[in-house]
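1. Below are the sequence and a predicted model for it; my questions follow.
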Amino acid sequence: MTQIEGEESRLTGGKRIVFLGDSITDEGTFIAYLDAYFGQQTPDIPLTFINLGVSSETASGLTEADHPFPRPCIHDRLARALQESKPDWVVVGYGMNDGIYSPFAIERFQAYQNGILTAIRMIHQSGAKAIVMTPPPFDPESMNANVLLPDGQKDYSYKEPYAGYNDVVKYYANWLLTLDSTADEVVNIYDPLLQHREQEREMNPGYRSVDGIHPNSDGHWVMAKTLLSRLFHITLEQKPDFVELPDKSQLFQLILQRQQLLGSAWKEHVGHTNPSKKDALPLELALKRGEEITKQIRMIAAKSQFNQT
């Protein structure tokens, strides 16, 4: 794996990095990729990645009538999340749900703006850096055309979204990109994911990125690669083996196991209003088991580095 590091690499010490977001963060493959990269390349630097994403969540506090339960809002749990996790950095990823899959409305947009700006302020008050990540693009071509609705309908939802919803998501993403003097970093994943999708469709017009809302594993790698570049000044020239063949990477499978174990425990420890609860160990026990997995990860990483010398 070839890498190019910037002159001001940020790998100078350990950090606790918390990820807050909706189902895209909750699914967490991009976080596991980041964890695997550093677990393989810099196993002695204590970087801790804590996934606190919750499915269906918003920053705006809004929900659509057809949603099976009121959407959770990050502000129902943000204070406790910050207090309990004690992060150095917080990566905030919202927007896909916040437009409620409807045509643009100024009231919804202002609720989103208020939610994001309040989150940044609270993160700074906790002493952490606030990193804002744009939403990914909405992909109507990956959805059944029969569920897409035109402008002027009474109700929209994730089940029956506005056909032009990507314009709304893009508007939200563009606004986030203006926050470079408010947040510590703004990471644009919208454009890299859109470019990736267009390149795939040039080769295969029938390409589908899962369900139009959630990126597939390739999309999660685009997200991870973008975060590596923006936050750590690391550029990779090719996919790591654990991305190409995740099932054959013992290190990645252990990191995925640790991410799932600790992510579930952290989410339930902090609490959230999504009625679907994770099967989770008490946090203290999960952290002990996580340490056992970490020892295995470090042994594999050390052996791999020895074989490369």
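-> Sure thing, it's come through.
2. C-alpha from now on. contacts and neighbour counts both.
-> OK.
3. Next, the buried residues of stretch 185-200.
-> Residues of stretch 185-200 classed as buried: E185, V186, V187, N188, I189, Y190, P192, L193, L194, R197 (neighbour count, 16 or more other Cα atoms under 10 Å).
4. Run the chain-centre distance for the helix or strand harbouring the last one.
-> Using DSSP states H and E, R197 maps to helix 190-203. Centre-to-centre, helix 190-203 and its host chain are 18 Å apart (Cα atoms, centre = their mean, to the nearest Å).
5. now stretch 117-129
-> That offset, for stretch 117-129, works out to 18 Å (Cα atoms, centre = their mean).
6. who touches it?
-> With Cα atoms under 8 Å, 6 or more residues apart in numbering as the test, stretch 117-129 has contacts from 75, 78-79, 82-83, 87-90, 130, 182-184.
7. And those residues, which of them are buried?
-> The buried subset of the contacts of stretch 117-129 - by 16+ other Cα under 10 Å - is H75, L78, L82, P87, D88, W89, V90, A130, A183, D184.
8. how about the nearest residue to the third one, chain neighbours excluded?
-> It refers to L82. Leaving aside its sequence neighbours, L82 sits nearest to S126 (Cα to Cα, 6 or more residues apart in numbering; 6.8 Å).
9. ok, and here's another one to check against it:
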Amino acid sequence: MDKMQEFHRSPLLEDVSRIVFLGDSLTDGSLYPDYVVNTLKQLYPETDFELINAGVCGDTAADLLVRLQADVIKQGPELVIVGIGTNDCSLSRKTEEFEKDLIEIIESIRDCASKLLLLRPSPRTDKEYASLFPKYLQVIDTVAARFDIPTADVHGDFERQIKNGKKLLFEDGVHHEAAAFEVMARSVLAALGHPEVELNMEIKPEPGMLLEWESSDPITWNGKDPLPSPKLAKNWKPYKRKALFNLPASGFPRKGAWMPFALKAPEKASISFGRAHFKAAEEGKMELQIGASHPLVIWLNGQEVWRSQRRHGYHPKAERMDVEVLKGENEIIALSNYMVFASLKAIGRINNVDGYSIGRHPLKMPPHQKAEMDLRDRVNAEVLAKTAQAPCGGHLSGSFIYAHPGGYRGRNTLNYEIPEWRSLFKELKELGMDSAIMGVAAWHDYNECFYPSEIFKNLRTRNVIEPMLAAAADEHMQIYLGGLVHSESSLGADTGDLGMAKACAEQELACYRELVQRYRGAFHGYYLASETGFWSWGNPEFLKRCYHSFFQRVSNGVKEITPELQIIGSPYTVRCPGREAEALDTLTAVHAGCPFTALAPQDSIGTTMNELDFLSRGLEIWKTVCGNIGAEFWVNCEAFNCMDYSGPFSVIVPAEFKRFAIQLDTAHKLGAKKLITWESIHFMNPAGSGAAKSLRSDYLKNRK
């Protein structure tokens, strides 16, 4: 066995693949994160480690808080390495303020169930601040001890190396020379459980990086006047990349940066244009990734696509955006006073998280969705303000569970064996639940099947359902099995093509027959996973016709195969004030002739489709639909809150308990026979984030 593979994974690295390095210029301009992740890839070749550099030059702890949501939480990391304090000292911030900000950073990251490592920053030798710095180190030590967070002693390691004559700090007494990157990496790896390991310090540009640049003549710019237009660029000349060796920015050329003034700045303050070309196989969207000094403007094919409004990271993925490219030759022009990274990547539909696949969202939330989210938050806040205390009507008796969620980072049960599943079901029983709904048996979009299948051999197989069913029998839990997930477009709802709906129904029934053949007697019912609602988009007639055809074929087919088992669905609720009668007629028509045992409409309070003010009216529509088709009326009360739908995947957090209690109470008063919720195993996880623990605890207290 290779020496690099003999190590046992330390607790800090368990279930870790995505690592965010959060900090200031000592992170932003450093190669130490690359050394760390490259080395981890050698230690654990089975793990697809991903490095996210979230350093920004000049940042304080207060600055980290401002961008924490976008740069850290939204990325869904399993581990966050935080190095901060140097600039807090430079600005002589009160240590009380630094401590307050650091604690808030820690609590916010922990609420998202990420692990943490704090760095004790490298020493300062600048006379003005060297004597002040120990106070900030003491804050870091105190906070780490209070929250039981491990630390990497970068400070101590630097002092020992400097004492032995090694030159690590640049002439300003703060920033790092190239040799310091290795020392930082070793400090961090030691804290991660690998003190004696050979570093992998190979650095090369990422795929898609634009490497062939031209530079214009410098243009004098005083930093106050408007930034010049590309029309002023003159005398384009090929840019020759040069090594910078011991300068703090020495890693930039190795990664592929365009740096027109790196070695010798012009006598007057100047700015320059850089130009690069690339070819695209097809017209359409690509992902543009940039990192650069501020100010920065990017033009693509003559159109401005980015203008910096603040300091941002120098690293290659500091900013990401979806842009339109032309088939064939494309031109990028960048305006900067120091350096620019730019790369173009094809937009994939899938992201890899925790070893599984989830859907990729657009990098920018559509304006209408942002407006809906703002409306939801405003209305919900008004209702909550008028509610003195949480009501206590309505209790959960079931929850959706998944091998993994499809659009966000949740609880991963892909590798659970019977003991882990039994423990999970005991968690549900503590909440008063007697049933669980396995939302999906196979997922074509993500190339995954969760049971040993003959008909889905082309999909990656994970044996999730068998140990889950065995554990459910041991714990006397009723299980509903979901089949496949079909989107509106795959059902033909974009075009009204009933042939597509029929084909999807046949595929769904083939999956169900196989599940019955393998597991009949081990599960209580079937969940029809494809969701519908009262649409405010698309062609209503196409949607109604195709969904009705699909639902009717599948539900009647399931009833014929297993007449003894229940059939449930969980459609969504959409706010539709003034259109309630139209919604009732449409939803009744979609579900007519379908032998559903029960419909458990999502109340959609956690998404952007509904809010508390319309909750009762929305559920009343579904109650009437259930009566019209002869189905029981259940309600799926969402125990989460979507915070951000922009890429790479959704940020979804546990709900505030008072809001959740209002949802439960409303459904209870409307006579719902059963209350269920989405993935309580994640949003009410007793070992999860602080918000999840709080929601679980408050719910249990209220239930008594």
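-> Here it is on my side, so go on. The structure displayed is predicted, hence computed values, not measured ones.
10. Can you pick out the most distant pair from the contacts of stretch 117-129 of the first structure?
-> Pairwise distances across these peak at 21.7 Å for Q83 and T182 (criterion: Cα to Cα).
11. L262 of the first structure: how many residues sit nearby?
-> When neighbours are defined as other Cα atoms under 10 Å, L262 of the first structure has 26 of them.
12. just the helices in the stretch 151-300 of the first structure please.
-> Here the stretch 151-300 of the first structure has its helices, by DSSP state H, counting those that start in this stretch, at 165-176, 190-203, 217-232, 241-244, 250-270, 283-308.
13. Distance to F49 of the first structure for these - can I get that in CSV?
-> What follows is the helices of the stretch 151-300 of the first structure, written out as CSV (distance: least, Cα to Cα, whole Å):
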stretch, distance to F49 of the first structure
helix 165-176, 23
helix 190-203, 22
helix 217-232, 13
helix 241-244, 18
helix 250-270, 8
helix 283-308, 12
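14. need the helices for the stretch 501-650 of the second structure, in chain order.
-> Under DSSP H, counting those that start in this stretch, the stretch 501-650 of the second structure gives helices at 540-561, 580-591, 612-629.
15. With respect to K701 of the second structure, which of these lies nearest?
-> So among the helices of the stretch 501-650 of the second structure, helix 612-629 is nearest, using Cα to Cα, at 22.7 Å.
16. tell me the angle of that closest one relative to helix 580-591?
-> Relative orientation of helix 612-629 of the second structure versus helix 580-591 (axes from the mean of the first three to the mean of the last three Cα atoms, to 10 degrees): 40 degrees.
17. List the buried residues in helix 612-629 of the second structure.
-> 612, 614-626, 629.
18. Where does the longest strand anywhere in the first structure end up in the second structure?
-> Assignment by DSSP state E gives strand 15-21 as the longest strand of the first structure. Mapped onto the second structure using TM-score structural alignment, strand 15-21 of the first structure spans residues 17-23.
19. what sits up against that stretch?
-> With Cα under 8 Å, 6+ apart, stretch 17-23 of the second structure has contacts from 27, 33, 47-56, 59, 64, 72, 76-84, 353-355.
20. Confirm that V91 of the first structure sits in a strand.
-> Yes - when DSSP: H, G, I helix; E, B strand; the rest coil is applied, V91 of the first structure is found to be in a strand.
21. Tell me which residue of the second structure matches up with it.
-> Under TM-score structural alignment, V91 of the first structure pairs with I81 in the second structure.
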